[in-house]
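In: sequence-free structure coming up:
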């Protein structure tokens, strides 16, 4: 494989914002090859040693099945939070398409807590865990079980802090989508496919049920906690809206 015969797409996050849903939908397009195996995610550009192995190793390890697919797609949600990952990606791949999928950060924080709880990483009740992270009280975690802290429920929802390195490295190819709009608008996915230079008429119908959803019923936030979280995200949300030049759908 060479740069001349394939293009690359990075779906870089954010975690618990529907990236698995999007990747599953894109995977159904005949011109898209998703990195295999999809779990664990490649996370190549989070790791200096892996990135240093180069393009041929990257292709051989994750895209040996790609055949004549046009768009090689790596979905790794930890990329968004790593300020060095964009430069590593650019050094290896050159210019790439980048998709960032975001979601109401309050809902994302709750989903993140449920995910960490479901996987036995979190034992604290919802309010205690979210308020602790809002106050930036660090909690030890095992890097062997997670590439990033599983307890940064609030900080990982401050998207404006994370986007800068990506938009500065790939100023013309970063696309920011919102899960709320992707789910509500049947034309959103075909438009993205067309923007990526593929035939939107070959876009499969996305799943009608959540992909990689947490188990059980979502917890109900108290009005007090919701208000506290919304205030905690206010400044970041305002900066994000300014960066994108549009209002946010939450």
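Out: Perfect, thanks for sending it. Bear in mind the structure is a predicted one, so any value in this text is a computation, not a measurement.

In: contacts and neighbour counts: CA atoms only from here.
Out: OK.

In: First-to-last residue distance for stretch 38-54?
Out: 20 Å (Cα to Cα, to the nearest Å).

In: what does the host helix or strand of residue 88 rub up against?
Out: Using DSSP states H and E, residue 88 maps to helix 85-93. With contacts defined as Cα atoms under 8 Å, 6 or more residues apart in numbering, helix 85-93 is touched by 3, 8, 45-46, 48, 51, 54-55, 79, 96, 165-166, 169-170.

In: quick one, helices of this structure?
Out: Using DSSP state H, the helices of the chain run over residues 19-27, 48-51, 55-62, 85-93, 105-118, 126-134, 159-169, 179-184, 188-195, 223-244.

In: Nearest to residue 69, out of those helices?
Out: Residue 69 lies closest to helix 19-27 among the helices of the chain, at 10.9 Å (Cα to Cα).

In: now for the closest one, which elements pack on it?
Out: Applying 3 or more Cα pairs under 8 Å, 6 or more residues apart in numbering; DSSP states H and E, one finds that helix 19-27 contacts strand 32-34, strand 71-75.

In: could you say what helices and strands the shortest one packs with?
Out: Same thing as strand 32-34. helix 19-27, strand 71-75.

In: Got another one to weigh against that:
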């Protein structure tokens, strides 16, 4: 047996890959590959347990305790490849990496890190933070995180000072940290396909890293996941978040605002996302935010440094490294920040969301709150 552990990074097609594995669990098993099932959300709970971040995701410690050990025990029962993982693991500290590998002592482990260009990652990260309750503009994120890298430490989750964006998206350092417990030649880098490539290409690259037959699944059979919002919808959500003013607890916010309102009603305004990209190929208003051209020097310079670090290692690479060059807007493209759509009342929407969370669930309430 052997274990393939996919650790992210966030916003690199992870939802697509996770959905693909989950919906083809039986087909994979028939082909000798195990993607173990304990309960809905078990992979996420296991990653949260290892990272010690239950409160961040509105979970109780008791909900996640023992999940990773149970998954590893299930893996040890299988005579063949086992696929585990979640993007929450991307930021694991060396101690957390060691804890993750401890129940798999004596088992051959391959680690897969998926990475995407920093241009698309910048706006995807910002949008995800807004979905999680942030009220910052892209300009605020640019000043406070993108242009404020403090160097490699263990990140804010471990008491470090490095901005969240860089700790989450530094694929070179993720490879290094996971190589503290796994030989570098078994810590793989999978490059996300560039714009315009078919989503199934990501699956083929992942399958090559995992050393499994890509034909075991239908890579085009997963519906769009984690859809992107347009510039105006992001602006509206930021204003709604400000209007909520912490009136909802974390788990309720994630269910009602992030899942139902942002990823449901706001995303439904347009074409939504595409399977191969966590940020989607379309946006709610058809006006997807693009990283501004002014970030060219910064993001290109960081990419050059990470590629040089990679060249000095034994990490296997799957895909074209040229696709890690930052994808940015042109000099005349609109800024990611935009005003909220006219005619919307963010305070009323926030009040209605609070009422929905505290009152009986009624079909169609969110649909009436937002003009679609």
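Out: Yes, it's here. Computed from a predicted structure; not experimentally measured.

In: Would you mind giving the helices of the first structure as CSV with distance to residue 35 of the first structure added?
Out: Output for the helices of the first structure, formatted as CSV (distance: least, Cα to Cα, whole Å):
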stretch, distance to residue 35 of the first structure
helix 19-27, 10
helix 48-51, 15
helix 55-62, 5
helix 85-93, 15
helix 105-118, 23
helix 126-134, 32
helix 159-169, 20
helix 179-184, 22
helix 188-195, 18
helix 223-244, 29
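
In: Could you dump the ones you listed into TSV with mean neighbour count added?
Out: Compiled in TSV, the helices of the first structure are given as follows (neighbours: other Cα atoms under 10 Å):
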stretch	mean neighbour count
helix 19-27	20
helix 48-51	14
helix 55-62	16
helix 85-93	18
helix 105-118	21
helix 126-134	17
helix 159-169	18
helix 179-184	15
helix 188-195	16
helix 223-244	15
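
In: Mind checking these for the one nearest to residue 36 of the first structure?
Out: From those, taking Cα to Cα, the stretch that ends up closest is helix 55-62, at 5.2 Å.

In: For residue 58 of the first structure, see how far away the most far-flung residue of the first structure relative to its centre is.
Out: Computed with Cα atoms, centre = their mean, the residue of the first structure farthest from its C-alpha average is residue 224, at 28.6 Å. The gap separating residue 224 of the first structure from residue 58 of the first structure is 47 Å, by Cα to Cα.

In: Ok, residue 193 of the first structure next?
Out: Here residue 193 of the first structure is placed at a distance of 24 Å from residue 58 of the first structure (Cα to Cα).

In: try residue 161 of the first structure
Out: 28 Å.

In: what's the answer for residue 245 of the first structure, then?
Out: 35 Å.

In: Ok, residue 163 of the first structure next?
Out: 24 Å.

In: max-length strand in the second structure?
Out: Among the segments of the second structure that qualify as a strand by DSSP state E, the longest is strand 108-115.

In: I'd like to know which of the helices and strands packed on strand 32-34 of the first structure is closest to residue 184 of the first structure.
Out: Using Cα to Cα, these put helix 19-27 closest to residue 184 of the first structure, at 13.5 Å.

In: Does residue 13 of the second structure touch residue 194 like I think?
Out: No. Contact criterion Cα atoms under 8 Å: residue 13 of the second structure and residue 194 do not qualify, at 11.7 Å.

In: With distance to residue 69 of the first structure added, can I get the contacts of helix 85-93 of the first structure in JSON lines?
Out: Below are the contacts of helix 85-93 of the first structure laid out as JSON lines (distance: Cα to Cα, whole Å):
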{"residue": "3", "distance to residue 69 of the first structure": "13"}
{"residue": "8", "distance to residue 69 of the first structure": "11"}
{"residue": "45", "distance to residue 69 of the first structure": "22"}
{"residue": "46", "distance to residue 69 of the first structure": "25"}
{"residue": "48", "distance to residue 69 of the first structure": "27"}
{"residue": "51", "distance to residue 69 of the first structure": "22"}
{"residue": "54", "distance to residue 69 of the first structure": "20"}
{"residue": "55", "distance to residue 69 of the first structure": "17"}
{"residue": "79", "distance to residue 69 of the first structure": "23"}
{"residue": "96", "distance to residue 69 of the first structure": "16"}
{"residue": "165", "distance to residue 69 of the first structure": "29"}
{"residue": "166", "distance to residue 69 of the first structure": "25"}
{"residue": "169", "distance to residue 69 of the first structure": "26"}
{"residue": "170", "distance to residue 69 of the first structure": "23"}
